[in-house]
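> Kindly return the folded structure for what I paste below:
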Amino acid sequence: MRRLRQLAERTPAGRERYVDLLRGLAITMVVIGHWGVTVIGYDRAGRPTGHSALGDLPWAWPLTWVAQVMPVFFLVGGYANAASLTARRARGGEATGWLIDRSARLVRPTTALLVVLAIAAAVARLRGADATEIRTVVWFATIPLWFLVAYLIVVPLTPPMYALHRRFGLVVPLVLVGLVALGDLGRLLGPAGLATGNYLFGWLAVHQLGFAWYDARSPDTPRRRRLPTSRRAGAVLLAGGLVALVLLTIVGPYPVVMLNVPGERLDNAAPPSLALLAVATAQLGLILLLQAPARRWLRRSGPWQVVIAANSVVLTVFLWHLTAAVLLVGLLDAVGVLPTPRVGSAAWWAWRVPWLLALALVLAGLVAVFGPIEARTRRPAPARPGTRAPGTEGTRRTPAVRTVLAVAGYAGVVAGLLLNSLTRKAAPEPLGLPAPALVAYLAGAGVLRLLRSGWGSRG
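You can find the predicted model right below:
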């Protein structure tokens, strides 16, 4: 508590605390949402299995307009990335150094998850577990990595995309929305693969709005680059987003549900659709409407300390929350007390509260063990006036090499995570993860770690 109090007292006056609150709330809603809609049962072989309850609860589909909060995470990610990149350059640093440092907070907790899962899978295999069963368990535990792949692609694109924002402002997200519309048209008229580009265009559009929100802090910023942040603007965005959403889903061809439901004609979130961007617009409007009271509340020391504590381990919570479910299901099954009530029954609803509480306890234990890996990630100290930012010394002779290595490191990490996500859950993988995926990821993470240590920064 003393440490949190000190951090709260040292918070710069200009820090946008509301962004930190939104990040923590978004991840908390994802975790509770995943846990809350989970249905546990047994397959024909008598093994525990799980799936989403949304397919059996169509009345709950409009609730996903609030529960689908990944746009909020990309919005605050754009704000935070613009803020940190701008601060880095103000201290004399460059984009490559920023990118290398930015990787630490994302990659280190992810590496911990993958290494632990691989070791646990290897032990299970040595004890005679079936390779297909191992893969199924690991596949479920690594579902959160689908989202991380998209974000890890967006982060290295921040310097060029922020440069585009500074030149063209809000025209950039509008163009990206147009590209999403073309992708949607392609998958509505033809194969779903025609919308693959929407994975990039959709999340980049929301990320760009984060840039515009950051630039709105300064009245000297050209209007084309500033997001309107008044209550009136919030009301217009909320109403406009909801109207567009109703027209696209109730009248148009898009599903009402914003999360994956097998059998629906398309998935609004994978890849992002126009309907999901309408949700993002409505959510942005609500965020703007609530910002004034939220900022007043966060000026109090107590609430701000809670936000600091949550954000120090927020990625760890996100990465491990389905592993917590795997562990709890395995434990309850082992002792023969795993409840499997029918979806929508009174017993199923009654089980939601103890189920969430038990999962929270398991996750708390995992965060206590692995949270320090994220919380103790070293961040570069601010440079003194007249000095270069940390990690930039001697880079004049090798800036291109460092940039290529940094991009290659991110590419290896993304390739590894993407290959794991694309590998079917019933594949026989003794390590739970495809070996090429693990090698690619660890190689990329290793390169980024070497660059953060200063390797390659001197010619």
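> from here on, contacts and neighbour counts on C-alpha atoms
Fine.
> all helices of the stretch 101-250 of the chain, in order?
Counting by DSSP state H, counting those that start in this stretch, one finds helices in the stretch 101-250 of the chain at the ranges 131-141, 145-154, 158-168, 171-189, 198-215, 231-246.
> swap in the stretch 301-450 of the chain?
Ranges of helices within the stretch 301-450 of the chain are 301-312, 314-334, 346-375, 399-422, 435-452, based on DSSP H, counting those that start in this stretch.
> circling back: which one of the helices of the stretch 101-250 of the chain lies nearest to Leu417?
Closest of the helices of the stretch 101-250 of the chain to Leu417 is helix 145-154, at 6.3 Å (criterion: CA to CA).
> let's see this one next to it:
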Amino acid sequence: MRALRQRAERTPPSRERYVDLLRAVAISVVALGHWLIAVIGYDARGQLTGYSALGSLPWVYPITWLGQVMPLFFIVGGYANAASLASHRRRGGDPVTWLQDRSGRLVRPTTTLVLVLVAGALVARLVGVGPGLTREAVWVASIPLWFLSAYLVVILLTPFMYRAHQRFGWYVVLVLAVLVALGDRARLSGIGSAGLGAGNFLFGWLAIHQVGFAWRDGRLPSRPRVWVPLLVGGLAALVLLTVAGPYPVSMVDVSGERLQNASPPSLGLLAAAVFQLGLVLMLRDPAERWLRRSRPWQAVVGVNAVVLTVFLWHMTAVLLLAVALNALHALPTPTVATPAWWLWRAPWLMALVLILAALVAVFGRIELRSVHRPAPSGRLPSWLVRTLTTPAAGVGLTVAAVTAVVAGLLSNSLAPRTGSYLFGMPAAGLLAYLVGAAVLRLLRSTPAGGSVPRPVSGQGPQVCGFPASSRYRRPGPA
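Model prediction:
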């Protein structure tokens, strides 16, 4: 607690604390949402299985206009990435070393999860657990990885997209929104849906991420003339697109729908992003005043220090609890949406909070250490160091490594939910991920990090796991 208090006290007055609060809230809502709608039971063969309760709760669909917080997270990510890239450049860095550091902070805690799941799958196979059940367990625990694959692609493109934002501003968002609309039309018509529709995975998240750039640059002040049109216009667009239009009401994917709003992002999700943006801008000034108080800010700092760990391991908590209750023959299986099912949600959530707290206590320190680049390795041959620090090698290897990591994560997310995988996930994808992660770590630990200055590990005060400089400086009036 003392270290946490000191970290909070070192926060510079210029930092926009609201961004940190929104990140913490978004990830917390994701975890609670997944836990609430998770249904664990038994299939016809008596084996554990799981599915989403959302299909049985249609009255919840409008609530997902607020509960689907991935748009909010990407907006906050755009703000943070723009601020981080600008700060890195001021220190003499370039986009390549920024990408190495930014992606490395995400990859190291993720690698821990991947390796633990692989080890668990191997142990399960050794003790006689069937391959189908092993794969399903890994699939459940690795649900958060689909998001990281999308976010890493956005980070990879951030230097290019931020330059486009600086030159063309809102026109970039407009072009990306038009591309999303074309993808939606292709999906609705069934013509070329596999190509154009899949492009929305990129265009949709990029469009939302660009909005964070505008916020960082002061183009979204928290004034009624800004947030009122966003709030009202976004809500009106949501009603027109979903209630009157062809889009599902739920912003969270529901099995059986002709069109999904989140996989890939649709115009409906973009409308929800506009609505949510108006809401957070409306609450911005009072929230900033509240966060000037010591205790609320310490809580935000504490959550943000391990926020990625919370996100990565929250579905593993579900898996562990289900396995434990099954082993004790104490797993309740009430029918979804009945009073008994809702009563079961309370102890279910409390148990998951305790399990996740234990997981964070064990693995959270890995996220804290990932903020700093690894210490330079003195074992590398001089010729390899010279090769890695050339500009061409730095660009090529960094892009290739991030691409391999994304490909590995996607291979697991796109693989069938059940199947026979020795490691619980496709071996080729696992190999691609591990190679990419190893190359990123090698690049980060190369002396001088590609001949570009980086902050020395431990240099300067840290807030929410990042240097407490001007990274989240509150912009002036637009």
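> about what we covered before: now render the helices of the stretch 301-450 of structure 1 as CSV, adding distance to Ile250 of structure 1 and mean neighbour count.
Putting the helices of the stretch 301-450 of structure 1 into CSV (distance: least, CA to CA, whole Å; neighbours: other CA atoms under 10 Å) gives the following:
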stretch, distance to Ile250 of structure 1, mean neighbour count
helix 301-312, 37, 18
helix 314-334, 32, 20
helix 346-375, 28, 16
helix 399-422, 31, 20
helix 435-452, 41, 20
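> Dump these into CSV; add distance to Gly78 of structure 1 as well.
Formatted as CSV, the helices of the stretch 301-450 of structure 1 follow (distance: least, CA to CA, whole Å):
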stretch, distance to Gly78 of structure 1
helix 301-312, 16
helix 314-334, 16
helix 346-375, 20
helix 399-422, 18
helix 435-452, 22
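> quick one: which of the ones you listed is nearest His165 of structure 1?
helix 399-422 (21.1 Å).
> Where in structure 2 does the closest one align, residue-wise?
Under TM-score structural alignment, helix 399-422 of structure 1 corresponds to residues 391-414 of structure 2.
> Kindly report the same for stretch 283-298 of structure 1.
Counting by TM-score structural alignment, stretch 283-298 of structure 1 corresponds to residues 276-291.
> how far is that stretch from where the chain is centred?
Remark: stretch 276-291 of structure 2 is offset 22 Å from the chain centroid, using CA atoms, centre = their mean, to the nearest Å.
> List the buried residues for it?
Residues Gln276, Leu277, Gly278, Leu279, Val280, Leu281, Met282, Arg284, Glu288, Leu291 are the ones in stretch 276-291 of structure 2 that count as buried (16 or more other CA atoms under 10 Å).
> quick one, what contacts Gln291 of structure 1?
Tyr18 (CA atoms under 8 Å, 6 or more residues apart in numbering).
> any idea which element it lies in?
Counting by DSSP states H and E, the element that carries Gln291 of structure 1 is helix 274-298.
> Mean deviation, that helix versus structure 2?
With the two structures superposed, helix 274-298 of structure 1 lies on average 0.3 Å from its match in structure 2, counting by mean CA distance after the TM-score superposition for structure 1.
> what does stretch 201-210 of structure 1 give?
Averaged out, stretch 201-210 of structure 1 is 0.4 Å away (mean CA distance after the TM-score superposition for structure 1).
> Equivalent analysis for stretch 401-412 of structure 1, please.
Mean for stretch 401-412 of structure 1 is 0.7 Å (mean CA distance after the TM-score superposition for structure 1).
> Not counting its own residues, what contacts that stretch?
Contact with stretch 401-412 of structure 1 is made by 96, 99-100, 152-153, 156, 440-448, 451, 456-457, as judged by CA under 8 Å, 6+ apart.
> quick one, the helix holding Gln291 of structure 1 and helix 231-246 angle?
Angle between the axes of helix 274-298 of structure 1 and helix 231-246 is 150 degrees (criterion: axes from the mean of the first three to the mean of the last three CA atoms, to 10 degrees).
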